[in-house]
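*Asks:* what's the 3D shape of this:
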Amino acid sequence: MITPSLQSIMIYAKDMQKTALFYTKHFNFQSNKEIIDGLIELNSESGNIQILIHQAAKSLKTGQANIKLVFSVVDLNAFKQQAFENGLVFGVTHQANGYQFSNTKDPDGNSISISSRRYR
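*Replies:* Next up is the predicted model:
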C-alpha cells in the first residue's frame, strides 16, 4: 500500500504578498516572497510542511473555507503575548482535555489556531 504524506497547504489569497508576510512574520515561515508558477512558497523551519499562496479568483468569498490551520506551541500564553507584541491578536484561551487552544484569522479570513495539544 502506498501511503501519502501531507506536504503542503494551499491558501487562496486576495493579496498574495500580504498573506505571505503574515505567515512569515507571525509563524516564522521562510520565503523569498517571489511569485513562481503563480505561487509564493513558504517553508517551515523544520521543513515538515509548506504553505503555498495562490492568487484567489475575484469571485472567491474569503473566510468561508472549511479549513483551520493548527500550529502547535509548547507555551500557549507566551506565544499569544509574543504574537500580540507583533500585532496579532488571538481570542480567548480555551481549556480542553489536558491542553489549551486559542483562535485568530489570517488576512483572508482563514481560521488559525494555536494549540498545546501535541504536548499534553
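
*Asks:* CA atoms for contacts and neighbours, from now on please.
*Replies:* Fine.

*Asks:* and the helices in this protein?
*Replies:* Taking DSSP state H, the helices of the chain run over residues 16-27, 76-85.

*Asks:* quickly note the distance from residue 69 to residue 105.
*Replies:* Distance of residue 69 to residue 105, computed by Cα to Cα, to the nearest Å: 10 Å.

*Asks:* would you do the same for the sequence below? I want to compare the two.
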Amino acid sequence: MTLGRLIIYTRKMDEMAEFYATHFGYQIRRDPADRITELAPQAGGAALLLHPAGKAQKMGQVLVKLVFDVADVPARRAALMAAGIEVGPLLDGGGYAFANLKDPSGNSVQISARAFRSPG
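*Replies:* Next up is the predicted model:
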C-alpha cells in the first residue's frame, strides 16, 4: 500500500494548479464532469487533488506540510524567489538544507534535501 493522493481544499483552483505545475512539475488534468482538478506528478510521488473549499473551511491551516525532495535546495529556492514567490531562509536540518514557503492558499510547503543526505 502506498500514499497515492493528497487532497488540498482551496478557493483558488486555477492559481493553485498553475503554482504546482509551474514550480513543482505537476501536470494539470481537468475533467469537466468532475469538480476536482488533478495534479499528476511527473517524477513520481503522490498526486495532488485540488478540491473546492466549502465556506466553513479555513484556508492555510498548518496541520499538514507538503515536503518536496530537492537535491539542490539553494538553487530551487533562488528559482522560486526569482519567480516572485516568498521563501523563508535556507535552514540546516542537521546535515541537509531546507526552506519553507506557502502556496497561493496559504498551505505550508517545504523544499528539502533530507532524502539526499548522507547516512550517519
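
*Asks:* can you pull out the strands in structure 1?
*Replies:* Ranges of strands in structure 1, per DSSP state E, are 8-13, 39-43, 50-55, 68-72, 94-95, 100-105, 111-115.

*Asks:* picking up where we left off before, more crowded one of residue 69 and residue 105 of structure 1?
*Replies:* Between residue 69 of structure 1 and residue 105, residue 105 has the larger neighbour count (other Cα atoms under 10 Å), namely 17 against 14.

*Asks:* nearest residue to the counterpart of residue 5 of structure 2 in structure 1 in space, please, no chain neighbours.
*Replies:* By TM-score structural alignment, residue 5 of structure 2 lines up with residue 8 in structure 1. Leaving aside its chain neighbours, residue 8 of structure 1 sits nearest to residue 50 (4.6 Å; criterion: Cα to Cα, 6 or more residues apart in numbering).

*Asks:* where's the one you found relative to residue 21 of structure 1, distance?
*Replies:* 14 Å.

*Asks:* ok, now how distant is the closest residue to residue 25 of structure 1 other than its chain neighbours from residue 24 of structure 1?
*Replies:* Nearest non-adjacent residue to residue 25 of structure 1, counting by Cα to Cα, 6+ apart: residue 86, 8.0 Å away. In this view, residue 86 of structure 1 and residue 24 of structure 1 are 12 Å apart by Cα to Cα.

*Asks:* these two: which has the busier surroundings?
*Replies:* When neighbours are counted by other Cα under 10 Å, residue 86 of structure 1 and residue 24 differ, and residue 24 comes out ahead with 17 against 11.

*Asks:* does the more buried one touch residue 31 like I think?
*Replies:* Yes: Residue 24 of structure 1 lies in contact with residue 31 (Cα atoms under 8 Å); the separation is 7.2 Å.

*Asks:* so who does the residue nearest to the spatial centre of structure 1 touch?
*Replies:* Nearest to the mean C-alpha position of structure 1, by Cα atoms, centre = their mean, lies residue 69 at 5.1 Å. Contact partners of residue 69 of structure 1, counting by Cα atoms under 8 Å, 6 or more residues apart in numbering, are 111-113.
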